[in-house]
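Participant: Structure here, sequence nowhere to be found:
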């Protein structure tokens, strides 16, 4: 274990024009950002300049709000965007150290496809890939994959557990030194170092092996983003990073203690899992300036779009029959995003919010932690959570792009660095090294001490 003081980890959670629902309308935002490589190259390089651990792209396999009608859809700024693994492969060429993380669902993908793509990204980037393991959560996605109804919550997570088992077996198909490439003997690989998974389970039958070598990191870093009971049970044996939405210090501390407390059952140490709540920071030179900036972007929310966002996050409920300035009605349990539904209902009850006030409250952060203030005030909040058992780091959600990320890098990160809370240089070449995570051993060979990444020469695109 390192004797260096513990420092927090940072991810830059990037959406096309920014996280706010009305970001694309904000004067300083890039409205066409979703389909501009130059835009994403700029913000990826900004995040790397700030020494972020990773950039992260969420994803879904459907147009958001597709079923809400053309009027609502026409006002959404998140309709079209790049497929994230394709984008990250391109960004691997124009960055050097920053991690490259993307969401890929276990519900509408197959393990072999996913294992192959992330192994390829790990090689292309020199060991910087990360997979955010999620189960899909919208009916619109189901209808793009020959289903009328979305799979129920429990079966989705059962499939996910077996999915990650198959993926790791495929990544372990080859031992690290399997490939001899001996021109004199004509032996390309050592057959004793090939392991055919031949998996047969309830959801998948996958023979293998993978037609990509074992990833540089052993496995790309595995991230998990569900905070339901099923999500926490999936994360405890598999996740190395958790992205979570927490509203208060007490809630974040309870979640942190709960999930970390589950690791021992699987022979894991608390340091093997980094918990990184999302934070939506609105930054101003003064608190008044920050509040004015927040008010300006809030004023751009169209009521139909705000209501649609809230209805979807509550489990695709119909709120159109209720007055916007009345209380939130009783919401039936959902089979979709259970933890997020519970968080929003509790937020409305705790603050006595109307429907309009609730969608305004989540239009930026979507249920994540929202902080409006000066760089010092934001650093104070991050430090409080970090030092009090609520977080190992944070997933930063800029309100608009590129400016919202530039403000964080130029003004908040220097404060964190001055306090010794964040790095001034990257610790290593790979994402695992920078996150302080061990490289996993191959499950098909006898247990051995934790490995270091193999020599990177010749593996990166640079």
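Facilitator: Looks like it came in fine. Just so we're clear, the structure is a prediction, and the values are computed from it rather than from any experiment.
Participant: only C-alpha atoms for contact and neighbour calcs from this point on.
Facilitator: Noted.
Participant: and residue 392, what is it in contact with?
Facilitator: Contact analysis of residue 392 by Cα atoms under 8 Å, 6 or more residues apart in numbering lists 8, 9, 274, 275, 276, 386.
Participant: structure B:
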């Protein structure tokens, strides 16, 4: 059981809450320029957060253009800019296995890892938004099983490419003119169901060996993928009981594959809505909810649970049986299951679920001490190794975490006083992977 929490901060548009862009000071398009991202990165690094985490969006249909896109800019491009302006904080980019090629993605993430001197992470996701498929051709979004079959092979190829150079390959002898020892650079020669990739990669390992792999699937195939490949799992868990069961199951799957379960970290999403007092925090939440309105959040909930908006009566319970009966559901099983678990366990109406679901994640509305208490409780229960903080409004919500929550956790001995090393892998307490990896 981990004594110190891992904390990462997610930058999604102008904040996780759908009303953030109307609530905050500043231009509604701040997220499209470098200054905003630089401010967030410097805040997070000043607070000693382990990493900055960027989402990705391949299509605007999920948000219906009702607010700033959660990932309008390519995350790798933004994080490359931030790499030059930061020194220690990890930089995690989301990118899809459904609509990329493994060679291009492996090169892009390895380049970010090189330019940040070993601080990069890749959040490997399978795209579940149906509209995204139309950006890449006429074929519909593949079903859940097909997306994960492709993702498994995709990760095999990417890791193989990242392991195609031995550290001994780098000679750089000016006297003899020998630059690289090619005996230590290995072709991949991968031929599988989805990909044929010769390899090797174009560049050698970074100071941390390879980028840290994050993964966000919570279904059965998603858990299998995480247990085999991931270093860190980002998950939607709204109740302590479900979170304990999820982390326990994931660790058991990793152990069954011969992995050390302590080398697979679980970070549920956490939306902190902070105030100096409970009343202040509730007032902030009420103002954000009014700025949002109920329509956008209802649309998003309908998409996430796989039923029409018309089936969601605001003052009635969530139609759980209809949701579970949807065998053709192609969305995120993690978000769907977390919403159902919260609604059933708490006996919430749809209206109450919209207020408490936190965009799909655990939401804590209250003082910094209440948020610190939640972090401690989940760590001690074995429900999490830390949290991916889904900041409600940026940058002031992040500043509140850094100024008020982090010092309390440090005082309790639940958050590191400083960065442990120079690479993201060192920050997380993860070993450098053995290279080269088998083809």
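Facilitator: Nice, I can see it. Predicted model, so just to flag it, every value in this text is computed and none were measured.
Participant: TM-score for these two?
Facilitator: TM-score of the superposed chains, computed with TM-score structural alignment, normalised by the length of the second structure, equals 0.94; 434 aligned residues with a Cα RMSD of 2.0 Å.
Participant: biggest separation within the contacts of residue 392 of the first structure, which pair?
Facilitator: Largest separation among these by Cα to Cα: 274 and 386, giving 11.4 Å.
Participant: what's the neighbour count on the counterpart of residue 414 of the second structure in the first structure?
Facilitator: Aligned counterpart of residue 414 of the second structure in the first structure: residue 421 (TM-score structural alignment). Using other Cα atoms under 10 Å, the number of residues around residue 421 of the first structure comes to 22.
Participant: Same check on residue 154 of the second structure?
Facilitator: Neighbours of residue 154 of the second structure (other Cα under 10 Å): 24.
Participant: That one belongs to a strand?
Facilitator: No - under DSSP: H, G, I helix; E, B strand; the rest coil, residue 154 of the second structure sits outside any strand and is assigned helix.
Participant: Tell me which residues touch it, please.
Facilitator: Residue 154 of the second structure is in contact with 97, 101, 102, 195, counting by Cα under 8 Å, 6+ apart.
Participant: and which of those is nearest to residue 397 of the second structure?
Facilitator: After measuring those against residue 397 of the second structure - Cα to Cα - the closest member comes out as residue 97, at 31.1 Å.
Participant: For that closest one, which residues are in contact?
Facilitator: 124, 125, 126, 127, 150, 151, 154.
Participant: Please identify which two of these are farthest apart in space.
Facilitator: 127 and 154 (13.5 Å).
Participant: thinking again about what came up before, who wins for most neighbours among the contacts of residue 392 of the first structure?
Facilitator: Within these, residue 275 tops the neighbour count with 29 neighbours, counted by other Cα under 10 Å.
Participant: Can you classify that one by secondary structure?
Facilitator: Secondary structure, three-state DSSP: residue 275 of the first structure is strand.
Participant: Just give me the neighbour total for residue 263 of the second structure.
Facilitator: By the other Cα under 10 Å criterion, the neighbourhood of residue 263 of the second structure contains 16 residues.
Participant: now swap in residue 412 of the first structure and tell me
Facilitator: 20.
Participant: Contacts only, for it.
Facilitator: Contact partners of residue 412 of the first structure, counting by Cα under 8 Å, 6+ apart, are 375, 376, 378, 379.
Participant: Please flag which of these sit within helices.
Facilitator: Using DSSP state H, the subset of these located in helices is 375, 376, 378, 379.
Participant: What lines up with the third one in the second structure?
Facilitator: Meaning residue 378 of the first structure. Using TM-score structural alignment, residue 378 of the first structure sits opposite residue 371 in the second structure.
Participant: Run a quick neighbour tally on its match.
Facilitator: 25.
Participant: how close does it sit to residue 258 of the second structure?
Facilitator: Using Cα to Cα, to the nearest Å, residue 371 of the second structure is found at 35 Å from residue 258 of the second structure.
Participant: What number of residues are in the vicinity of the counterpart of residue 313 of the first structure in the second structure?
Facilitator: Counting by TM-score structural alignment, residue 313 of the first structure corresponds to residue 304 in the second structure. For residue 304 of the second structure, the neighbour count with other Cα under 10 Å is 24.
Participant: Same check on residue 72 of the second structure?
Facilitator: 17.
Participant: helix or strand for residue 285 of the first structure, which one?
Facilitator: Using DSSP states H and E, no element contains residue 285 of the first structure; it sits outside every helix and strand.
Participant: Please pull up the equivalent of it in the second structure.
Facilitator: Taking TM-score structural alignment, residue 285 of the first structure has residue 276 as its aligned residue in the second structure.
Participant: Wait, its match touches residue 367, no?
Facilitator: Yes - using Cα atoms under 8 Å, residue 276 of the second structure makes contact with residue 367 at a distance of 5.6 Å.
Participant: between those two, which one's more packed in?
Facilitator: residue 367 (22 against 13).
Participant: Could you check how far that one is from residue 396 of the second structure?
Facilitator: Distance from residue 367 of the second structure to residue 396 of the second structure, by Cα to Cα: 15 Å.
Participant: The second structure: which residue goes with residue 126 of the first structure?
Facilitator: If you follow residue 126 of the first structure across to the second structure using TM-score structural alignment, you land on residue 117.
Participant: Give me the distance between the counterpart of residue 110 of the first structure in the second structure and residue 333 of the second structure.
Facilitator: Using TM-score structural alignment, the equivalent of residue 110 of the first structure in the second structure is residue 101. Distance of residue 101 of the second structure to residue 333 of the second structure, computed by Cα to Cα: 24 Å.
Participant: if we can go back for a sec, among the contacts of residue 97 of the second structure, which ones are in helices?
Facilitator: Reading helices off the contacts of residue 97 of the second structure with DSSP H, I get 150, 151, 154.
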